[in-house]
Every structure is written in structure tokens, then in C-alpha cells.
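> My questions are about this predicted structure, shown below with the sequence.
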Amino acid sequence: MAKITGKYETIFIVNPTLEEAAATAVQDKFKSLIEENGTNVEVEDWGKRRMAYPIEDQAEGVYTLVRFESKPEFPAELDRIYKITDGIMRSIIVCLDD
């Protein structure tokens, strides 16, 4: 039987050198994108944290965790948008279903 919806979790890291307004705009962009395409959206802003290793010569990043349910096609599109968005240093999307 085909999967109708799935539970997912994503974390993305925004470059801390962006101005506060720009960083907030990037975070809001992804929050609204996920809310438009998903249901049961839970957002946790973790704030600025030190990373295990430098990325793009930065030792810190602004972390955001989002849990949501969506159709199985959406995470691939979300990942594509992460990759082409300036200001996103790293991202990961994990399926929580068994």
C-alpha cells in the first residue's frame, strides 16, 4: 500500500554572519514553506550554538528544528530548496516512520 503521509524531522543551520533581519527571514521562509506543505508542524528555535567543526569558516550557527507530517514527495523538494538558498550552511531531513 502506498504511503499517504509520513512523519519527518528537519534541522537547518543558518549562517550567523547574516544580519539578524536576514537570518530571521531565512528561518521564516522555511517555517512557512513547511507549514504550507505539511501538517502538525512543531518548530523549535535552538538559537546560536557552537558546531562540532567549522563550516564555511564559521564555528557557530543558528539552529532550527522542525517536526512535521507531509506527503512523501515534499522532503525532496524541501532539500532542493535548502541547497539553493543563500544563508543555509547545513540541513538534514529524517523520516521518523518505521
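Happy to help now that I have it.
> use CA for all of it now, contacts and neighbours both
Fine.
> And the longest strand that the chain contains, how far out from the chain middle?
Using DSSP state E to define each element, the chain has its longest strand at strand 38-55. Centre-to-centre, strand 38-55 and its host chain are 7 Å apart (Cα atoms, centre = their mean, to the nearest Å).
> take the one below as the second:
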Amino acid sequence: MRNYEITNILREGNVEETKSAVKELLSKYNFTIQGEEDWGSKRLWHPVGQDEQGHFTLIKCSGSPTEVAKIEHEFKLNANILKTLVIRANG
């Protein structure tokens, strides 16, 4: 098990539903959520498609390194997730 930090930029409008979907996806791949931060809505430096605003979230979790690529792929399939960054955290 490794520790990860996942930063997502979510499309405005369906934030709570998308956050729930992200948590379900992480539990599907046996990731344990250790903490969450909601950074709120911010204007994007560059528009993503038609979206100029995004809702930023950070999830600290732990899980298997072999599952990270699968999670990133599923995030890309979700139209309500504009951008995702998964990094390995220290500790």
C-alpha cells in the first residue's frame, strides 16, 4: 500500500454527486480515504472545453500502485471530472 494525493477539478453543478462517485470508485479499487479537502470553486487559468470555472478537491488515500492507472482511466471517462492529478505522497 502506498499513499497518494488525488486532486480533481470538478465541473460546476454536480459537485456533490461527482464527489460521491469518486469515493465509490476509490472504494471499488480498495483504496482507503484518509482525508479530504474541499478547496471550493475557482476560475481556471485556461478553459477546459466550455468550462471556465471548476470546483477543486483533494483526497488523501492509500492503495495499491497497480490500481492507480485504472482509477485514472475511470476518472477520464467521467464527464464531470475536468482534470485529475494523482501523485505519490511521502509516508
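On my side now, so go ahead. Quick caveat: nothing in here was measured; it's all calculated off a predicted structure.
> Tell me how the two chains score on TM-score.
Superposed pair, TM-score by TM-score structural alignment, normalised by the length of structure 2: 0.84. Supporting alignment: 90 aligned residues with a Cα RMSD of 1.8 Å.
> The aligned partner of E17 of structure 2 in structure 1 and K31 of structure 1, how far apart?
Counting by TM-score structural alignment, E17 of structure 2 lines up with A25 in structure 1. According to Cα to Cα, to the nearest Å, A25 of structure 1 stands 10 Å off from K31 of structure 1.
> Which of those two has more residues huddled nearby?
The neighbour count for A25 of structure 1 versus K31, taken as other Cα atoms under 10 Å, is higher for K31 (17 against 12).
> Just give me the neighbour total for Q58 of structure 1.
Other residues close to Q58 of structure 1 by other Cα under 10 Å number 14.
> How about the counterpart of it in structure 2: what's its closest non-neighbour residue?
Following TM-score structural alignment, the counterpart assigned to Q58 of structure 1 within structure 2 is D51. Distances taken as Cα to Cα, 6 or more residues apart in numbering put R11 closest to D51 of structure 2, at 7.4 Å, once the chain neighbours are dropped.
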